[in-house]
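A.B. asks: no sequence on this one, just coordinates:
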């Protein structure tokens, strides 16, 4: 864990809101010069606080109109290699995230598809054929609200 101050948290909040901002733009927002801001961003990156920059796609606009959350319970615990399951499920492009969790299901997945027919194909031909998959629960996403994240917008 790295010690952060209010300025570091403001920099993180600004990057969380828009990762395309330059160090100069962020510096102006938080009251630092461009070089001072760049040094802080580099320190946060070197410490592993910043692990990469990603683009948030509007999946519906690029043809993926259905998002489904799956709960997967592995069959016959002990007989199924968790690493083999995770490797196989992660190789499916439509699977956007894989979470190993405690509770009723062993895994929670976020799966995207073009439509319900496409989701059914992914489910039947790819997910259900993986060795060790037992019970599956599907929840179709109706709407989603984007939250600002743990740092919020009040720090920027």
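C.D. replies: Thanks, I have the structure now. Quantities reported herein were computed from a predicted structural model and do not represent experimental measurements. Numbers count the residues shown, from 1 in each chain.

A.B. asks: contacts, neighbours, all on C-alpha from now
C.D. replies: Noted.

A.B. asks: For this protein, just list every one of the strands.
C.D. replies: 66-74, 95-100, 107-113, 133-140 (DSSP state E).

A.B. asks: What residues does the residue lying closest to residue 100 once chain neighbours are set aside make contact with?
C.D. replies: Leaving aside its sequence neighbours, residue 100 sits nearest to residue 107 (C-alpha to C-alpha, 6 or more residues apart in numbering; 4.6 Å). Residues in contact with residue 107 (C-alpha atoms under 8 Å, 6 or more residues apart in numbering) are 70-73, 98-101.

A.B. asks: same check, this time on residue 89
C.D. replies: By C-alpha under 8 Å, 6+ apart, the contact set of residue 89 is 95, 98, 127, 130.

A.B. asks: Which member of the residues you listed is positioned nearest residue 113?
C.D. replies: Closest to residue 113 out of the contacts of residue 89 is residue 95 (9.1 Å), distances taken as C-alpha to C-alpha.

A.B. asks: Was I right to think the closest one contacts residue 110?
C.D. replies: Yes - contact criterion C-alpha atoms under 8 Å: residue 95 and residue 110 qualify, at 5.9 Å.

A.B. asks: could I get the contacts of residue 107 as a markdown table with neighbour count and distance to residue 44?
C.D. replies: Shown next, in a markdown table, are the contacts of residue 107 (neighbours: other C-alpha atoms under 10 Å; distance: C-alpha to C-alpha, whole Å):
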| residue | neighbour count | distance to residue 44 |
| --- | --- | --- |
| 70 | 20 | 34 |
| 71 | 20 | 35 |
| 72 | 22 | 36 |
| 73 | 19 | 37 |
| 98 | 15 | 26 |
| 99 | 12 | 26 |
| 100 | 13 | 27 |
| 101 | 11 | 28 |
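
A.B. asks: The structure to be compared is supplied as follows:
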């Protein structure tokens, strides 16, 4: 897709704030017709700039009061493929994100748990038994500030 214009950027900003807005409502605020707005949004989807919509859930209100970031270093990179580790770790429901990173650790995981005891269970029974896991470092999330909006 060629470069984004100011209207595309304004649409992305508005959708990042609230992706449930209709094309008609967005268009009225931006001086576009509903069909013109929808065509622009469709073009952004087709170009892969918009990858989808997501629902943000409050983990704490759902009973997951602890979030831990794990740094995982694989012990046997030559014997266990990265794909095997990634396939196994993404099957753990408490693991919310898996990031392959460069640095001291090979992976950074975001893990949610009901409490510290629940996290210990996830760590011992699920994460530490994954193929190739070597060193693991845990950092408990104390608070989080989010920066909403497009890049």
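C.D. replies: Perfect, thanks for sending it. Just so it is clear, the structure is predicted and the values come from calculations on it, not from any experiment.

A.B. asks: Same list (the strands of the first structure) but as CSV, adding distance to residue 8 of the first structure.
C.D. replies: Formatted as CSV, these follow (distance: least, C-alpha to C-alpha, whole Å):
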stretch, distance to residue 8 of the first structure
strand 66-74, 34
strand 95-100, 28
strand 107-113, 31
strand 133-140, 38
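
A.B. asks: Ok, which of the ones you listed comes nearest residue 19 of the first structure?
C.D. replies: Among the strands of the first structure, if distance is taken as C-alpha to C-alpha, the winner is strand 95-100, at 20.3 Å.

A.B. asks: compared with the second structure, how much does that closest one deviate?
C.D. replies: By mean C-alpha distance after the TM-score superposition for the first structure, the fitted strand 95-100 of the first structure averages 0.4 Å away from its aligned residues in the second structure.

A.B. asks: That strand vs strand 107-113, what angle?
C.D. replies: Strand 95-100 of the first structure and strand 107-113 are oriented at 170 degrees to each other (axes from the mean of the first three to the mean of the last three C-alpha atoms, to 10 degrees).

A.B. asks: Give me the residues contacting strand 95-100 of the first structure.
C.D. replies: Identification of contacts with strand 95-100 of the first structure by C-alpha under 8 Å, 6+ apart yields 86, 89-90, 106-112.

A.B. asks: can we see that at 10 Å?
C.D. replies: With contacts defined as C-alpha atoms under 10 Å, 6 or more residues apart in numbering, strand 95-100 of the first structure is touched by 67-72, 82, 86, 89-90, 106-113, 122, 127.

A.B. asks: again, but for stretch 27-41 of the first structure
C.D. replies: For stretch 27-41 of the first structure, contacts defined as C-alpha under 10 Å, 6+ apart pick out 4, 6-12, 14-15, 21-26, 42-47, 49-50, 155-156.

A.B. asks: Please flag which of those residues sit within helices.
C.D. replies: Taking DSSP state H, the ones among the contacts of stretch 27-41 of the first structure that sit in helices are 6-12, 14-15, 23-26, 42-46.

A.B. asks: Report the buried members of these.
C.D. replies: By neighbour count, with 16 or more other C-alpha atoms under 10 Å, those hold 7-12, 14-15, 23-26, 44 as buried.

A.B. asks: between these, which is nearest residue 118 of the first structure?
C.D. replies: Residue 118 of the first structure has its nearest neighbour among these in residue 15, at 34.9 Å by C-alpha to C-alpha.

A.B. asks: What separation is there between the residue lying closest to that closest one once chain neighbours are set aside and residue 8 of the first structure?
C.D. replies: The shortest distance from residue 15 of the first structure to any non-neighbouring residue, by C-alpha to C-alpha, 6+ apart, is to residue 21 (6.9 Å). In this view, residue 21 of the first structure and residue 8 of the first structure are 15 Å apart by C-alpha to C-alpha, to the nearest Å.

A.B. asks: And the residue sitting nearest the centre point of the second structure, how far from residue 6 of the second structure?
C.D. replies: Central residue of the second structure (C-alpha atoms, centre = their mean): residue 97, 5.8 Å from the mean position. From residue 97 of the second structure across to residue 6 of the second structure, the span is 32 Å (C-alpha to C-alpha).
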